[in-house]
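Asker: sequence unknown, structure follows:
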């Protein structure tokens, strides 16, 4: 058996594994999981011996041959490498299928046992729940009842509940079968290279960490606008909304990495402990500091209630009561049908105590001169914005910038996408980039005032930056986006 610490071509190699994909015929498996597993195989990062067992309800009428064809079509449509040649033939041979319905897990049991027999020894099991949340209790219960869960690990997809009560109920269900150290709540945002780079930027560079605090930073923005609409997903979105879908699951997690204290070590226990301390320090959300929006055509979408109050946009202020961040507001924004699709963290720096230089109207309006901007979209970049003297006889200041771009400095040919990185980490048993039960429950607890008393949604035009009231929310600062000079 390969030791999990043994280095592969580009990093550590996991122990031998049987990976079981529940929801193997669904959209997530088609777009991300199957192409991602093939890319990991081509990169030499999967175990020496592994098998992938797809599973879905029996009415999917899909056997092993059908699953292999489904996987080939998924990789052809969404993968970075074409499903051809010896690499594909080797990967395809690891695929099998076992149907599973409540109370009828025999086909899946047989498929898993056959896969383990083909590998030999004592391979690990990894279960990926790419199924709707309502199916979680049934699947987890069956994994426990059949004995499949014994010694295995579990990847759980969002949403991790919809409020504090449902999150606690979900955790209770999971912990009835899987210990917390075998549970991996996956958020593909945290698998991005640039999230790791936030940690490296802060803690590996002596000229950043000393100013990463309330004495030097005036405010922080975490901005994830999306151009796309709900794209026919009314059934999901009407019961979820942007706050539950994006803010709690994604943006709060990014906030945790931006605001955390230096961990004692770069291991899962230390990183998650420091991130959870940030969440414990969050003040309960004040509905008066929240803007909920809905793009004008949302209620015309198929399947949407014509009187829907579901938000497609959310912007809010978060306050963290600890010594590092007291008095520094964090502004978070995300929404559908906006002007751009971006993934940015912006740290605005305080002005010098004395201004000896002449100011213009932009300065007076809170211009965005001194900022550190982290673009955590793939492949990512970091930009420092500052003031410099413009050429000429007068002392006039102009904006300048220094930019680090991944594509300019590193070969990104073998970079892993978010899901690929996190599936690999789950196989290695590394929980560093996964959310803990305590952390997610605390976030729902802090969100309770907003969920219990949400402000009404405000209409905004598609292609805009959201409701006009977002400017009052962030005053006296300005949103980094829109940034016409980018």
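Answerer: Cool, got the structure. Everything quoted here is computed from the prediction, not taken from an experiment.
Asker: please make it C-alpha for all contacts and neighbour counts, starting now.
Answerer: Will do.
Asker: residue 466 belongs to a strand?
Answerer: No: counting by DSSP: H, G, I helix; E, B strand; the rest coil, residue 466 is not part of a strand but coil.
Asker: next, the one to line up against it:
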């Protein structure tokens, strides 16, 4: 029996259908939605790429390339074949407008509710949009744009202007997969659905907030791309600033798309600018050296394929941000991201202020005695730390915690972030996607950092692969009397 949550009829057109993003993320997410009966029977996938082959060849390619990125033990062979039967392959040169007539022919007779997913480089956004318009396919469609959308504010505006000539803002879905994570959604539920936390969610009760996205992996064969991008553009401008905005936003008047995005924009506009001459004091730029990662010896970033030998591209960023508004004035937000770090983890740490008086001993005054840790990956969870009396004589306090592990508490499995976001596109829900003014405000805030680095002759601070980054990252927090979570533990 089909789920009551199935999508309306749709045609999902996947550009770049043989690329890394498609095989690792998009197609597995669509299969999971199919497997859980989230996709209606009248839902079709049209895979578009340059490689010359037919649909049967593409199905064979998917069996070989996509299945390793799925939970193998949960694949039902008949179900997998039914999923592949949804897919039609079309070979196109995306730079040739005339070729889009072949796509129009392939879409003939399929549902007119169309999603165009651009799993391509930004250089192809313009020719794809113009090709769709020339073939008359854009009306009423929705277009999904993957990052990076430009390398600075100017290039971002150029891309948005180009796409905006063909598609209205309500048709454009700028995807940030961190916004689709279960724990991020639960952060909003925690704040706005419970009387316990919202009164505490302000400068009077919160000492500092830490947001970390750490990766064990290096550039993984993407040196040519990464050396032109770096951690600031790749992670801070989008993922980290979006998480900051969600943590710090005011309650919207509803959970509809624009009220939520309006509040995130207000946070981004309230970020205290980092002046160029403050960059070296407030921002740490690092680059990994050779070391042990995951028990194996790995090369330095500058020795990775595709990376310039004297590259100054950062693989690590830690910074202090402040929000100049009534709720958050004076509360430091510490953001951190990096490659080849000690473990793969993404988390938000809310450190509440200690009690004002040591009525029950010095432990109650310890920084971090009261803390909320929201884990986004690898396992989504929330953990609330507090102090409790140890059994026995005297008043000895000990840190204890209350856990909410989503996969253990809820019987239904957690939905993959890409699966949730792709279903939202098909349903036409914009709340979890980034609006143009949000994106451009984020670029506006990080540009002085980029300028400060470009104007400086300093090399990034080096750190060994498999560690938590350069020592300057710890020193940045020590200046404010605190430390990163793993250093305290």
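Answerer: Sure, I can see it. On a predicted model such as this, the values are computed, not experimentally measured, just so you know.
Asker: for the residue nearest the centre of structure 2, give me its contacts.
Answerer: Centrality entry for structure 2: nearest residue to the mean C-alpha point is residue 178, 3.1 Å, by Cα atoms, centre = their mean. By Cα atoms under 8 Å, 6 or more residues apart in numbering, the contact set of residue 178 of structure 2 is 184, 239, 243, 417.
Asker: for the first one, which three-state class applies?
Answerer: Of the three states, residue 184 of structure 2 takes helix under three-state DSSP.
Asker: next one: residue 52 of structure 1
Answerer: Secondary structure, three-state DSSP: residue 52 of structure 1 is strand.
Asker: that one: neighbouring residues, count only.
Answerer: Neighbour count for residue 52 of structure 1, taken as other Cα atoms under 10 Å: 23.
Asker: aligned to it, what sits in structure 2?
Answerer: Superposed on structure 2 with TM-score structural alignment, residue 52 of structure 1 falls opposite residue 45.
Asker: what of residue 278 of structure 1?
Answerer: Aligned partner of residue 278 of structure 1 by TM-score structural alignment: residue 267.
Asker: aligned to the residue nearest to the centre of structure 2, what sits in structure 1?
Answerer: Superposed on structure 1 with TM-score structural alignment, residue 178 of structure 2 falls opposite residue 189.
Asker: and its match, helix, strand or coil?
Answerer: helix.
Asker: so how far is residue 428 of structure 1 from it?
Answerer: Taking Cα to Cα, to the nearest Å as the measure, residue 189 of structure 1 and residue 428 of structure 1 are separated by 19 Å.
Asker: likewise for residue 309 of structure 1?
Answerer: Per Cα to Cα, residue 309 of structure 1 is found 43 Å from residue 428 of structure 1.
Asker: can you tell me the closest non-neighbouring residue to residue 328 of structure 1?
Answerer: Ranked by Cα to Cα, 6 or more residues apart in numbering and with sequence neighbours excluded, the top spatial neighbour of residue 328 of structure 1 is residue 219, at 5.3 Å.
Asker: isn't the one you found up against residue 351?
Answerer: No: using Cα atoms under 8 Å, residue 219 of structure 1 makes no contact with residue 351, being 11.8 Å away.
Asker: ok, those two, which is more surrounded?
Answerer: Between residue 219 of structure 1 and residue 351, counted using other Cα under 10 Å, the more crowded position is residue 219 (21 against 12).
Asker: name the SS class of the more buried one, please.
Answerer: Following three-state DSSP, we place residue 219 of structure 1 in the strand state.
Asker: same check on the one 4 residues further on?
Answerer: With three-state DSSP as the basis, the three-state label of residue 223 of structure 1 is strand.
Asker: do the same with residue 474 of structure 2
Answerer: Classification of residue 474 of structure 2 using three-state DSSP returns helix.
Asker: distance between stretch 270-290 of structure 1 and the chain's centre?
Answerer: How far stretch 270-290 of structure 1 lies from its chain's middle: 17 Å, per Cα atoms, centre = their mean, to the nearest Å.
Asker: and which of the contacts of residue 178 of structure 2 is nearest to residue 478 of structure 2?
Answerer: Closest to residue 478 of structure 2 out of the contacts of residue 178 of structure 2 is residue 243 (23.2 Å), distances taken as Cα to Cα.
Asker: before we move on, which element is the aligned partner of the closest one in structure 1 in?
Answerer: Aligning on TM-score structural alignment places residue 243 of structure 2 opposite residue 254 in structure 1. Assigned by DSSP states H and E, residue 254 of structure 1 belongs to helix 252-259.
Asker: what range in structure 1 does stretch 321-340 of structure 2 sit on?
Answerer: Aligned by TM-score structural alignment, stretch 321-340 of structure 2 falls on residues 318-337 of structure 1.
Asker: done for today, thanks.
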